[in-house]
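K.L.:
Give me a model of this one.
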Amino acid sequence: MGFPSSTCQGRYDQNKARTMLKLYLAGPEVFLEDATDMGRLKVELCARYGFEGLYPLDGEPVMAGAGGQGLSARIFGANLALIRQADVVLANLTPFRGLSADPGTAFELGFGFALGKKVAAYSNMPGDLLNRAREHIGAAQHEDAAPTLMADGLHAEDFGLFDNLMLAEALMSCDLPVKQAETPPADLFRDLSLFEATLEALADAQGSALSRAG
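P.N.:
Reported below is the predicted structural model:
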């Protein structure tokens, strides 16, 4: 087995465990001005820990100002093809322009999970979803309001999870690392220390599985 067995669909045979596993690197880094350089750094870190990093292809054309539905369709198809090639989807779920993970990243994690891939993740933002909602939206002010009701008239999830339960439960079912920062770094989307810690934990998990396989 490439990693410990779990309720997650993803499975690997012993021969696969002995090869370089491919990690699809999902995350909002593709929107950075230096998206290509960031992708190169992440791929290099993957190699350092014995993995092949597959970085999404949308960063460069998007940041270059190209547009149109034809381009978006090509990006969509290319990224899905990369996920199909991968053994693991490793997602940066740091909240992006809001309370929760980048929606494209969330889709890619769910798509990989539905294909039977293992999924792992990290977030450079501490805290749970409910408290972030209270900080950004504010709690409802009337006296009989439920603790989960926000000022916008909508409830926030209250499961003590770092993000939406569908993401969190998918990750927990795979028994792979889910790292969350205790304090936010100075640069939420360029700090790779937690990404590297996740790679190290993945390498340790694969090494343990190989030891058991003999």
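K.L.:
all contacts plus neighbour counts: C-alpha atoms, from now on.
P.N.:
OK.
K.L.:
number of nearby residues for Leu45?
P.N.:
When counting by other Cα atoms under 10 Å, one arrives at 19 neighbours for Leu45.
K.L.:
before we move on, what SS does Ala120 have?
P.N.:
Secondary structure, DSSP: H, G, I helix; E, B strand; the rest coil: Ala120 is strand.
K.L.:
Does the residue nearest to it when sequence neighbours are not counted lie in a helix or a strand, and which?
P.N.:
With Cα to Cα, 6 or more residues apart in numbering as the criterion, Ala120 has its nearest non-adjacent residue at 4.8 Å, and that residue is Leu90. For Leu90, the element it lies in under DSSP states H and E is strand 88-92.
K.L.:
could you say what helices and strands that strand packs with?
P.N.:
If you count contacts as 3 or more Cα pairs under 8 Å, 6 or more residues apart in numbering; DSSP states H and E, strand 88-92 packs onto strand 22-26, helix 103-114, strand 118-123.
K.L.:
one more, for comparison:
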Amino acid sequence: MFTGIVSDVGEVVAVEPRAEGLRRLKVACGYPVESIAIGASISHSGVCLTVVEAAKLGNRTAVSVDAAAETLRLTTAGDWNAGTRLNLERAMKVGDELGGHIVAGHVDGVAELVAREDLPDMARLTLRAPKELMRFVATKGSVALDGISLTVNEVTDETFSVLIIPHTLAVTTLGVAKTGDRMNLEIDLMARYAARLMETR
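P.N.:
Predicted coordinates:
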């Protein structure tokens, strides 16, 4: 489980095709290599992936993870290449501060950035999400975009908007996000369960 509070921005340094449609991704990050256990879960732009290797890479750490065919198909991971920057978050521990909201790292779909408005103190991003997911998105509710916990500002039938503060723009990939970019979307777990309860009544 994660909180949607990004702790590092990593960079894909290698992509290696494997059997059965699998890809092994090597991601450079700033986490100390000795602190990363094999089998640990790390959120890569919202996608929970398991560490299979960790080694020093110059003054950084290289973490290797495997992305399965379904992950590559259903998320933006299929578009990641050498040079792609990824929002990283390590799995939370019991007792950690829950600064964002509960995020599973299980992407529900991909949203497209359809408009960006840079304001004096923040940026407004408007995204179009798959129709089947929009029913879970509510004004003042939570979503995770590329692994970032965000509060929904406005909702229409097909789009929703979020306001991004300067700190988030500075320490995540949202600072360079542009119209047409695709982002991993995870809806709020509580919204998912509430909808399921209503369906089964």
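K.L.:
TM-score for this pair?
P.N.:
Here the TM-score for the pair of chains, by TM-score structural alignment, normalised by the length of the second structure, is 0.29; 97 aligned residues with a Cα RMSD of 5.6 Å.
K.L.:
still on that earlier bit, can you put the helices and strands packed on strand 88-92 of the first structure in TSV and add distance to Ile75 of the first structure and mean neighbour count?
P.N.:
Listed next are those as TSV, based on distance: least, Cα to Cα, whole Å; neighbours: other Cα atoms under 10 Å:
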stretch	distance to Ile75 of the first structure	mean neighbour count
strand 22-26	13	25
helix 103-114	12	19
strand 118-123	21	26
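K.L.:
Adding distance to Leu80 of the first structure as columns, could you present those in TSV?
P.N.:
Shown next, in TSV, are these (distance: least, Cα to Cα, whole Å):
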stretch	distance to Leu80 of the first structure
strand 22-26	10
helix 103-114	8
strand 118-123	15
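K.L.:
Hmm, Gly112 of the first structure is touching Lys118, no?
P.N.:
Yes - judged on Cα atoms under 8 Å, Gly112 of the first structure makes contact with Lys118 at a distance of 7.4 Å.
K.L.:
Overlap of the contact sets of these two?
P.N.:
By Cα atoms under 8 Å, 6 or more residues apart in numbering, Gly112 of the first structure and Lys118 have these common neighbours: 88-89.
K.L.:
Now do the helices in the first structure.
P.N.:
14-17, 35-48, 59-63, 69-85, 103-114, 129-136, 165-174, 193-213 (DSSP state H).
K.L.:
in the last one, what's buried?
P.N.:
Meaning helix 193-213 of the first structure. Buried positions in helix 193-213 of the first structure, judged by neighbour count with 16 or more other Cα atoms under 10 Å: 194-196, 198-203, 205-207, 209-210.
K.L.:
Could you dump those into TSV with distance to Leu82 of the first structure added?
P.N.:
Formatted as TSV, the buried residues of helix 193-213 of the first structure follow (distance: Cα to Cα, whole Å):
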residue	distance to Leu82 of the first structure
Leu194	23
Phe195	19
Glu196	21
Thr198	20
Leu199	19
Glu200	22
Ala201	23
Leu202	20
Ala203	21
Ala205	23
Gln206	21
Gly207	25
Ala209	25
Leu210	25
